[in-house]
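> The following comprises the amino acid sequence and a computationally predicted model.
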Amino acid sequence: MNKYEEIAKQVVEHVGGISNVEALTNCMTRLRFTLKDLNKADVKKLEAVKGVQGVVNKNGQFQVVIGSDVSHVCDEIKKMGSFSDTIQTKTEHVSVINRVLGAITAIFQPVIPAICGAGMLKAVLALLTALSWVSTESQTYVLLNMFADAAFYFLPIYLAFSSAKYFKCNPYIAAVLGAILIHPTFSGLVAAAEPVTYFGIPVKLVSYGSSVVPPILIVWLQSYVEKFANKVSPNAVKVFLAPLIEFFILCPICLIVIGPLGSVVGDVLYVVFDFLNNQARWVIPVLMGAFCPLFVMTGMHYSFMPVQLAQYATLGYGTLLGPGMLASNISQAGACFAVALRTKNKELRSTAISAGTTALFGITEPALYGVTMRLKTPLWCVMVSGGIAGLWGGLVNMRTYASATAGITALPVYITDDMMNVVNAVICIIIALVCSFVLTLIFGMGRKNKADKNFEEAKQAESANSQSNSVNTYSSIYSPLNGKLVKLENVNDDVFSKKVMGSGIAIFPESGKVCAPFDGKVNTVFPTKHAIGLTSDEGIELIIHVGLDTVELNGEGFVQHVQDNQEVKKGDLLLEVDLDFIQKKGYDITTPIIVTNSSSYIDVIETDKTQIKIGEECIKVFK
């Protein structure tokens, strides 16, 4: 087993098992889960897993911070089961604002790699042009510029597709709605600037290339119209009639109502950006530089992306994220390097050097969770330094011209005709690095290296959690029947013998009493009484299926003694079965006992006995 498999298995176990995972995806450093039941996740045990930097539960998203290896861990988890990759925001007890922010984050998350990649391509092109290696008059420049612009110009299509997955409607219809906004014919009408009407209704001519708000709003509306269209369309013609209804309703609304509404939002944002740039240009970089670590902790930094893209669309450059995040990220690096210099703990030194180097390139979670937040005072040093460096960026009006991860490799996105913009970015990096390094050196470690003591205490706490997790490494399931044990692979039913439903054992019963195999709860007694589903207090999900094909008896020969959702103790009577009656009817009474969430555990081992009695251990489930 490689290290990624080990991390993956432990993470899955501590989020409540495979059966508790509704959706899973990853960003650059985090596993992002939608869990069916957040209460099943054990944060302390997750944080004790070697390889986990931290845990964040925000807006219904359960985030496990891994670092740069996150994609490998995510791949290993996806091998364990089939999950949706669309992360939903759980709305119970979540404010409207947090729901909106959660939705924005979920919609933009899949699109960000394309935007960042295209942004870096623009940065490379700017660098090639600045060095006079590529002429702006050449076809090479035209093609490279086209490659980079495609991700931004066709953004309405990508966002529509991503929004459809979030709002659970047809993503291909959504993509068509996004494409309508930027269709060449409509773009031509906009360029011609002549009045356009639809059945006499005026259509506002707006250029929607790179737009953000309209595609999200139109797909949100689509999610309701689609339900209506599917409901009123007869099954025989639903395949074409439902989409026809959607297009007939949504297309005009898209261009007449929602599109112009989005443009109004853009106009308002332009006024706000223009005011800030002219009257208080230092405010945003200072706030972002100082509070970026808090945004990263909660995953809120992705929520700013729509506004940043709107700023690019209205002004042609960005000041919202780039300068402030550059100041903050480099400050994380400076603090880590100071910790590495002062600490006497070899493990902390190694962690700090690695995390600081990663932070230089814009990935700060290892620094945040592994060093600065863990040691506390260095985090305050980072926030002060980020604010100071952000102030410089604001005063000199630092601007980015494409989206990129805010680190030293992002310097090309500051390239413009005014090369002082790049010089100012370099100065910002130096201010952040030096200021954070010095402040952490002076204040961050405390007298007599108090930070080392904090680190040791944190490690001891994690070790204690880890040790407590290693106790009782398996749970027991006790026999619900008296009888002869049968290997599951020898059961005369492929669903059980091939372990389609999970691992377990079977019993050929010698008496008709079926008792509770552990302390837990009855999930369901099947209407035909031939099978019963239970969940143990430790989370084991079990089905006791009395006989094969006995569902056909419609309850004859079975007496039910418990109800759905009833709490039971080991040994409580669940069912009474007339075994002679069932056999006379020609049915096999072999009773499979299946752990249906087997994939949530390392292994399920049956006893090697041949005969067993009620209450004797028959299965061990290893955590």
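Cool, the structure landed. Predicted model, so just to flag it, every value in this text is computed and none were measured.
> switch to C-alpha atoms for all contacts and neighbour counts from now on
OK.
> What's the local residue count around Ile353?
Applying other Cα atoms under 10 Å, we find 20 residues neighbouring Ile353.
> my bad, Ala236
Counted with other Cα under 10 Å, Ala236 comes out at 8.
> And it, how far from Asn230?
Here the criterion is Cα to Cα, to the nearest Å. By it, Ala236 lies 12 Å from Asn230.
> just Glu13 next, same as before
39 Å.
> Looking at the two, which one has more neighbours?
Using other Cα under 10 Å as the criterion, Glu13 and Asn230 rank with Glu13 on top: 22 against 17.
> Pretty sure that one sits in a helix.
Yes - membership of Glu13 in a helix is supported by DSSP: H, G, I helix; E, B strand; the rest coil.
> Isn't it up against Ser598?
No - here Glu13 does not reach Ser598: they are 11.3 Å apart, not a contact under Cα atoms under 8 Å.
> I'd like to know how many residues surround Ser466.
The burial count for Ser466: 18, using other Cα under 10 Å.
> Can you say which helix or strand has it in it?
helix 450-470 (DSSP states H and E).
> Residues touching that helix, excluding its own?
44-45, 47-49, 343-345, 348, 374-375, 444-445 (Cα atoms under 8 Å, 6 or more residues apart in numbering).
> Would you mind listing the buried residues in it?
Ala451, Asp452, Phe455, Glu462, Ser463, Asn465, Ser466 (16 or more other Cα atoms under 10 Å).
> now the last one: how far from Asn39?
Computed with Cα to Cα, the distance linking Ser466 and Asn39 is 20 Å.
> ok, now the third one?
Relative to Asn39, Phe455 is positioned 28 Å away (Cα to Cα).
> Same question for the fifth one.
The span separating Ser463 from Asn39 equals 23 Å under the rule Cα to Cα.
> Would you agree Val12 is in contact with Ser600?
Yes - Val12 is in contact with Ser600 according to Cα under 8 Å; the separation is 7.1 Å.
> who's more crowded, those two?
Ser600 (26 against 21).
> Let me see the ranges of the strands in the stretch 451-600 of the chain.
474-478, 483-486, 503-509, 513-515, 520-525, 531-536, 541-545, 558-560, 567-568, 573-577, 591-595 (DSSP state E, counting those that start in this stretch).
> May I see the ones you listed arranged in TSV, with mean neighbour count as well?
Formatted as TSV, those follow (neighbours: other Cα atoms under 10 Å):
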stretch	mean neighbour count
strand 474-478	19
strand 483-486	20
strand 503-509	25
strand 513-515	22
strand 520-525	20
strand 531-536	23
strand 541-545	22
strand 558-560	19
strand 567-568	20
strand 573-577	20
strand 591-595	26
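> one more structure, for comparison:
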Amino acid sequence: MAYEEIAKIIVDGVGGRKNVNSVVHCTTRLRFKLKDDDKAKTDVLKDTDGIVTVVQSGGQYQVVIGNKVADVYKAVLSELGMDEQEASSDEATGSLLDRFVDLISGIFAPALGYMAATGMIKGLAALCLSMGWLSDKSGTYLILNALGDSFFYFLPVMLGYTASLKFKVSPFLGMVLGATLVYPTIVGMNPATLAAGGAKPLFTLFAGSIFASPVYDTFLGIPVIMMNYTSSVIPIILAVWFASKVNKLTEKYIPESTKVFLVPFTNLLISIPVTLLVIGPISTWASNAVGAASIALINFSPILAGLVIGGLWQVLVMFGLHWGLIPIAILNMASGADPMLVLTFACSWAQIGAVLAITMRTKNEKLRGLGISAFITGIFGITEPAIYGITLPRRKPFIISCIGGALGGAIIGMFGSKGYQMGGMGVFALPSYINPNGGIGMPFWGTIIGALIGFIVGLVLTLMFGISKEDLVEEKVAVATPAGNVAVDTEEVDDLDTENLSVLEDISSPLNGEIIPLEKVKDEVFASKAMGPGIAIQPADGNLYAPADGKVEMIFPTGHAIGISTSNGAQIMVHLGMDTVQLDGKFFETHVKKDDEVKKGQLLISFDLEEIQKAGYDMETPIVVTNFKDYQVVEPLKNSGAIKVGDEILELK
């Protein structure tokens, strides 16, 4: 089908020109932001020749095309009547809820790794203290506790950095704003600290109301209502947003010759007083109100709250809507403890209970292998392989896992369990539920009981109602042939004698690192092998080399992906990391261009692995054969372990 014909079907399928806010593309898919996703004709698009599949995630409507996505993108722009600048504009994309989710996820996502790590360390310190292994006066405990506390105490600095990236201003601007909020003198001006020291307020604003605020100091004669901003979330986000608006004005009116120092000088001189005088107090009052409302919901009926939050949590995670609860949890923890996120602890256990049931009953060896790996990773809270690879495609097991999460959440709510820091996932989250003051008690055991209930419900109900007839049938294997993919019985595959087929080509590793089975990567399009079979590698360094002699057929402008046609005819795609297209080329450097002839082992792309990971991106790198239909077998030579550049990884027959 011609690109123009596919473009017409796509534009009609996404609801027409008036339904499109923006569209960009990465190496494999068109990424639409639509005004109304309900107007899209997903089933029609999925059944269209030239379209691999459709994925809806994170406020984006993604149409997966494959290698020819750039050509289809141009045809789509022509059909929409947009140029690239207009099409890529992300202003006013989607509903307020979509934009809020995008904002929160964009600010918190880069910091979550270290947030979880420091939370786990703090949980470990609490465990050692509660078990009597360490004294609260010992140097070991003090250092571990300081390390665990550091991220959360200086959270405004961390979020100042990530918020500045989201609002497209200098990271140093956000960090200075955050550092000011937690500067020792500012912290010391907290009314609670001053009152404890015997200081008397100058006067009290809003006396007699719930917003009564003692004033101890002024700025240029204006009363300053001081708050405790350590571990706070909302004030710094609003402060950086305000500073980004001020930055536009200062950039516009300050002469070019003095911008390097006058722009930050003017911006900080305006933004910091406004933050302390207006944004800080108002946002803190609002944050406290939100935190109080969440606590009120728990106090009204923790069991009902557990049913609702536990039951819906996995759905919220799938669509990225769970980000809205993260600031509330942090606010609650800043006040002592959070009773909300702990209600979701049973969800991952209910999910792997359903996976275990399918793994136990299925006669499909490939599904059983995937189930075992998904079960193991699910124990550690990584449920994407379970959800996207097993339960969600079968629907009933996913619904059952939500039921298990709801019942487990209700049990957790009944025991009054709480979280005391942002810890890890799965079993690593358990230390987060130990009360640093009260130690291990019934609320902690209630969390474990709730997880067991969720697991048992997921396992038993799936065994009873969630096993499909297809999973009970002997395994069918998809064999790639020149005529296409043919599903045959395993006995028929044996008759094909694939072991003795001639090897047409071997593909070598383009990276140093660790091999990951392709079905375990976190992108469902690659994991499902919709783009073709292959493997994935977790890079050990920042260099990508040619896997064979050939020609560069495609290299994405951002440098995160490349397509090579080998001299023997294989078409190889390498995609560096997950969602790294969003870095817009930052941290990537290309050393070749389209149509260049390359030799095996030649350096193609270099990238700053450490900085990309610090920015919160997973660097799992799929290496797939996109013209797999030209072969009878595309076989990985290793499924795990270390790999070096030049080692053979794929055999094509």
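Yep, that arrived. Quantities reported herein were computed from a predicted structural model and do not represent experimental measurements.
> TM between them?
Here the TM-score for the pair of chains, by TM-score structural alignment, normalised by the length of the first structure, is 0.61; 428 aligned residues with a Cα RMSD of 4.1 Å.
> Distance to Gly262 of the first structure added to the strands of the stretch 451-600 of the first structure, as TSV?
Formatted as TSV, the strands of the stretch 451-600 of the first structure follow (distance: least, Cα to Cα, whole Å):
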stretch	distance to Gly262 of the first structure
strand 474-478	56
strand 483-486	66
strand 503-509	54
strand 513-515	62
strand 520-525	48
strand 531-536	49
strand 541-545	49
strand 558-560	60
strand 567-568	53
strand 573-577	60
strand 591-595	52
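> Which among those strands is found nearest to Ile612 of the first structure?
strand 483-486 (5.6 Å; Cα to Cα).
> Okay, buried residues for stretch 215-230 of the first structure please.
Those would be 215-223, 225-226, 229-230, for stretch 215-230 of the first structure by 16+ other Cα under 10 Å.
> for stretch 96-113 of the first structure, that is, sorry about that
For stretch 96-113 of the first structure, using 16+ other Cα under 10 Å, the buried residues are 98-99, 101-112.
> In helices, which of those appear?
Asn98, Arg99, Leu101, Gly102, Ala103, Ile104, Thr105, Ala106, Ile107, Phe108, Ile112 (DSSP state H).
> so what's the third one up against?
Going back to what we said before, that points to Leu101 of the first structure. Asn59, Met300, Ser303.
> aligned partner of the second one in the second structure?
Alignment note: Met300 of the first structure maps to Leu321 in the second structure; criterion TM-score structural alignment.
> Please tell me how far that match sits from Ser95 of the second structure.
As judged by Cα to Cα, Leu321 of the second structure and Ser95 of the second structure stand 13 Å apart.
> Please identify which of these two sits among more neighbours.
More neighbours surround Leu321 than the other of Leu321 of the second structure and Ser95, with 21 against 13 (other Cα under 10 Å).
> Not counting its neighbours along the chain, what's nearest that one?
Val101 (6.0 Å; Cα to Cα, 6 or more residues apart in numbering).
> Quick check: the aligned residue for the one you found in the first structure?
Val101 of the second structure maps onto Leu101 in the first structure, by TM-score structural alignment.
> Tell me how far its match lies from Pro378 of the first structure.
Distance from Leu101 of the first structure to Pro378 of the first structure, by Cα to Cα: 29 Å.
> now Arg399 of the first structure
For Arg399 of the first structure relative to Pro378 of the first structure (Cα to Cα), the value is 28 Å.
> And those two? Which one has more around it.
Pro378 (31 against 24).
> gap between that one and Gly334 of the first structure?
Taken as Cα to Cα, the span from Pro378 of the first structure to Gly334 of the first structure is 10 Å.
> ditto for Asn57 of the first structure
In terms of Cα to Cα, Asn57 of the first structure sits 28 Å off from Gly334 of the first structure.
> okay, the two: which has more neighbours?
Gly334 (34 against 16).
> Leu262 of the second structure and Glu256 touch, don't they?
No - with contact defined as Cα under 8 Å, Leu262 of the second structure does not count as touching Glu256 (9.7 Å).
> Which one's more surrounded, these two?
Neighbours of Leu262 of the second structure and Glu256, each counted by other Cα under 10 Å, are more numerous for Leu262; the result is 16 against 11.
> Quickly find the element holding the more buried one.
Secondary structure (DSSP H and E) places Leu262 of the second structure in helix 259-274.
> what does that helix rub up against?
By Cα under 8 Å, 6+ apart, helix 259-274 of the second structure touches Leu173, Leu177, Thr180, Ala239, Phe242, Ala243, Val246, Asn247, Thr250, Glu251, Ile254.
> ok, now with 10 Å
Helix 259-274 of the second structure has contacts (Cα atoms under 10 Å, 6 or more residues apart in numbering) with 170, 172-174, 176-178, 180-181, 219, 224, 239-256, 277-280.
> Can you flag which of these belong to helices?
Those of the contacts of helix 259-274 of the second structure lying in helices (DSSP H): 172-174, 176-178, 180-181, 239-253, 280.
> Now tabulate the ones in helices among the buried residues of stretch 96-113 of the first structure in a markdown table and tack on distance to Phe248 of the first structure.
Below are those laid out as a markdown table (distance: Cα to Cα, whole Å):
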| residue | distance to Phe248 of the first structure |
| --- | --- |
| Asn98 | 33 |
| Arg99 | 30 |
| Leu101 | 31 |
| Gly102 | 31 |
| Ala103 | 27 |
| Ile104 | 27 |
| Thr105 | 30 |
| Ala106 | 28 |
| Ile107 | 25 |
| Phe108 | 28 |
| Ile112 | 32 |
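> Looking at the residues you listed, which is nearest Ala404 of the first structure?
Nearest to Ala404 of the first structure among those, with distances taken as Cα to Cα, is Ile112, at 9.5 Å.
> The closest one -> the second structure?
Looks like Ile112 of the first structure aligns to Leu112 there (TM-score structural alignment).
> Please apply the same query to Ala192 of the first structure.
Using TM-score structural alignment, Ala192 of the first structure pairs with Leu194 in the second structure.
> Nearest residue to that match in space, please, no chain neighbours.
Nearest to Leu194 of the second structure is Gly188, by Cα to Cα, 6+ apart, at 7.2 Å.
> burial count for the one you found?
Counted with other Cα under 10 Å, Gly188 of the second structure comes out at 15.
> ok, now which ones touch it?
So, once contact is read as Cα under 10 Å, 6+ apart, Gly188 of the second structure ends up touching Val182, Leu194, Met226, Met227, Asn228.
> will you turn these into TSV that also has distance to Gly336 of the second structure?
TSV is the format used below for these (distance: Cα to Cα, whole Å):
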residue	distance to Gly336 of the second structure
Val182	19
Leu194	21
Met226	20
Met227	17
Asn228	14
